[in-house]
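Peer 1: pasting the sequence and the predicted model now:
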Amino acid sequence: MDTFEILLMLTAGIGMGFSLMGMSTAIVFSPILISIYGSKLGNGIMFIPFLIADLYVSYLYRKNYDKKIVLKLIPFSVVGMIIASIFATYISEYIFRKIIAIIIILASILFFLKKYEDKLTKLSWVFGIFGGASSYLANVSGPIFNIYLLSYKQNKEDFIGTRAIFFTVINIIKLFMYIFIFKNINSFTISRGVVAIPTIFLGVFLAKKLLKIINQKTFNTIIVFLGLIVAIKMLL
């Protein structure tokens, strides 16, 4: 591993930390990693630090999560991951990312139209299946799940806690799928992923400081707009 890769992973770690707190900063580091290592290896490199950091954030917010939402969403997400694993060789990642982008944009519009915001909570199967599939194939599920969770009108702490617990469970399941099916967890991806772990904690720390000075309405708006930026980036 050369100096460039080390600096890249350390920088990506900070972005991952912010991403774990609900801010979709993956738009910055994910495309860079995938452009350098390819989609399969890029996802594998990001996975281990994400899993470890998810466990950490879950511990921090262990008293701030909604168990019913997590249990409601997980089965559909697992179905989405299974579908993705079966059709991974047949699905064009290019087309898939366009579909996910359109879903994020439509959901974001409905979220801002307060008349429909509450109705998004009834679409757990849509968000779960497409979110699970996008998590397995491209690690771009954050904006999809963010909009779904925000539709429950949780406060910032409960949103982060529910999100962290949910992703921890999903990533533990995905770990076995990545090892035995997708086969992108190996010495190469692990050796690069672990470099990002220290700066992930820095990113989480900085994000926590930032969230303390942001009110709830601003927080919700930032989360959805960041998701929209991700979606537009995926469409272009």
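Peer 2: Perfect, thanks for sending it. In this text the structure is predicted, and so the values were computed from the model without any measurement. Numbers count the residues shown, from 1 in each chain.

Peer 1: hey, let's count contacts and neighbours off CA atoms from now on
Peer 2: Will do.

Peer 1: quick one: the spatially most central residue of the chain from Ala84, how far?
Peer 2: In the chain, the C-alpha nearest the mean C-alpha coordinate belongs to Gly142, at 3.1 Å (Cα atoms, centre = their mean). For Gly142, the distance to Ala84 equals 17 Å [Cα to Cα, to the nearest Å].

Peer 1: same check on Lys114?
Peer 2: Lys114 sits 32 Å away from Ala84, taking Cα to Cα as the criterion.

Peer 1: between these two, which is the more surrounded one?
Peer 2: Shown here are Lys114 and Ala84; by other Cα atoms under 10 Å, Ala84 has more neighbours (21 against 11).

Peer 1: the more buried one: what's it in contact with?
Peer 2: Contact partners of Ala84, counting by Cα atoms under 8 Å, 6 or more residues apart in numbering, are 133-134, 136-137.

Peer 1: A further structure is provided below for comparison with the first:
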Amino acid sequence: MRWGVTYFNRHANWRLLTRLMPAALVGIVIGYLLMRQAWVDDQVIKVSIGILVLVLVALNALRERFLAFLPIGEEHAGRQNLVIAIAFGVIAGITTMLANAAGPIMLIYLLAMRLPKDAFIGTSAWYFMVLNWCKVPFMVQLGLINPDSLAFNIKLSPAILVGGLLGIYCSGKLSNRGFNRLIQILTILAALKLLF
């Protein structure tokens, strides 16, 4: 994430970020409160999120195919897009706390905003960096961040570095269209992983 923020910093769309982040913070708090409830079933939540993501992918594909003329996208800054941003922000905040699964939700939202590739990467990198830092106090309180998890994350650092460099290299090789198709495929795979 830090690599994406550093390399694509100037491409981030701050207008979208300022719409999304307050709603995402509300979602994080809701997710935290849900996690404290004994009746919350992790598996049911994961399957529900996976189904939701697949429905959103299908709706986005239908929109692209049949409703491309609709005023949806970053260039249309009306009330409708603000409501959509708030809804996606809250859902992403909840899902990131419950199943660490905000990625597919936000990728669908950013695809619908029709951002150019570099703006997509810069915006999502900033979004997830801020979102994850905001989760830290809640995760510590829930015992999900502890010395063992920190040690494991440190061990993963070399792989994260390699992944960041590969991501920068690959993004330069993809067209906007190819990038969007890749994001859709990866989003579907992430949803299927939640289901199975």
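Peer 2: Good, I have the coordinates. Note that this is a predicted model, so its numbers are computed, not measured.

Peer 1: TM between them?
Peer 2: Once superposed, chain against chain, the TM-score is 0.85 (TM-score structural alignment, normalised by the length of structure 2); 182 aligned residues with a Cα RMSD of 1.8 Å.

Peer 1: have a look at structure 2 and report its longest helix.
Peer 2: Assignment by DSSP state H gives helix 147-173 as the longest helix of structure 2.

Peer 1: chain center to that one, what's the gap?
Peer 2: Relative to its parent chain, helix 147-173 of structure 2 has a centroid offset of 17 Å by Cα atoms, centre = their mean, to the nearest Å.

Peer 1: what range in structure 1 matches it?
Peer 2: Aligned by TM-score structural alignment, helix 147-173 of structure 2 corresponds to residues 187-213 of structure 1.

Peer 1: what lines up with Thr95 of structure 2 in structure 1?
Peer 2: For Thr95 of structure 2, the aligned position in structure 1 is Ser134, judged by TM-score structural alignment.

Peer 1: ok, residues contacting the helix or strand that match falls within?
Peer 2: In the assignment (DSSP states H and E), Ser134 of structure 1 maps to helix 124-138. Residues from elsewhere that reach helix 124-138 of structure 1, judged by Cα under 8 Å, 6+ apart: 39, 43, 72-85, 88, 93, 97, 100, 140-142, 144-145, 148, 174.

Peer 1: with stretch 165-178 of structure 2 instead?
Peer 2: Applying Cα under 8 Å, 6+ apart, the set of residues contacting stretch 165-178 of structure 2 from outside is 3-4, 7, 116-117, 179.

Peer 1: tell me how far it is from the chain's mean position?
Peer 2: Centroid separation for stretch 165-178 of structure 2 versus its chain: 18 Å, with Cα atoms, centre = their mean.

Peer 1: buried set for it?
Peer 2: If you call a residue buried by 16 or more other Cα atoms under 10 Å, then stretch 165-178 of structure 2 has these buried ones: 171, 176.

Peer 1: over to stretch 129-136 of structure 2?
Peer 2: Judged by neighbour count using 16+ other Cα under 10 Å, the buried positions of stretch 129-136 of structure 2 are 131-132, 134-135.

Peer 1: just give me the closest of the residues you listed to Gln80 of structure 2.
Peer 2: Proximity of those to Gln80 of structure 2 was ranked by Cα to Cα; the top entry is Leu131 with 23.5 Å.

Peer 1: can you find the partner of that closest one in structure 1?
Peer 2: By TM-score structural alignment, Leu131 of structure 2 lines up with Ile170.

Peer 1: quick one: its match from Tyr65 of structure 1, how far?
Peer 2: Counting by Cα to Cα, the separation of Ile170 of structure 1 from Tyr65 of structure 1 is 15 Å.

Peer 1: cool, and Phe130 of structure 1?
Peer 2: In terms of Cα to Cα, Phe130 of structure 1 sits 22 Å off from Tyr65 of structure 1.

Peer 1: who has more neighbours out of those two?
Peer 2: Phe130 (26 against 21).

Peer 1: run a quick neighbour tally on Ala112 of structure 2.
Peer 2: Ala112 of structure 2, neighbours per other Cα under 10 Å, totals 19.

Peer 1: please pull up the equivalent of it in structure 1.
Peer 2: Aligning on TM-score structural alignment places Ala112 of structure 2 opposite Ser151 in structure 1.

Peer 1: what sits up against the host helix or strand of Gln43 of structure 2?
Peer 2: Using DSSP H and E, Gln43 of structure 2 sits within helix 42-66. The contact list for helix 42-66 of structure 2, computed with Cα under 8 Å, 6+ apart, reads 95, 98-99, 101, 104-105, 108, 112, 184, 187-188, 190-196.

Peer 1: aligned counterpart of Leu73 of structure 1 in structure 2, please.
Peer 2: For Leu73 of structure 1, the residue aligned by TM-score structural alignment is Leu20.

Peer 1: that older thread, and the next helix or strand after the helix holding Ser134 of structure 1, what does it pack onto?
Peer 2: Where DSSP H and E defines the elements, the next helix or strand beyond helix 124-138 of structure 1 is helix 142-150. Counting contacts by 3 or more Cα pairs under 8 Å, 6 or more residues apart in numbering; DSSP states H and E, helix 142-150 of structure 1 is packed against helix 93-112, helix 124-138, helix 156-177, helix 216-235.

Peer 1: could you export those as CSV, including distance to Ala207 of structure 1?
Peer 2: CSV is the format used below for those (distance: least, Cα to Cα, whole Å):
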stretch, distance to Ala207 of structure 1
helix 93-112, 23
helix 124-138, 22
helix 156-177, 11
helix 216-235, 12
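
Peer 1: since that was my last question, I'll sign off now.
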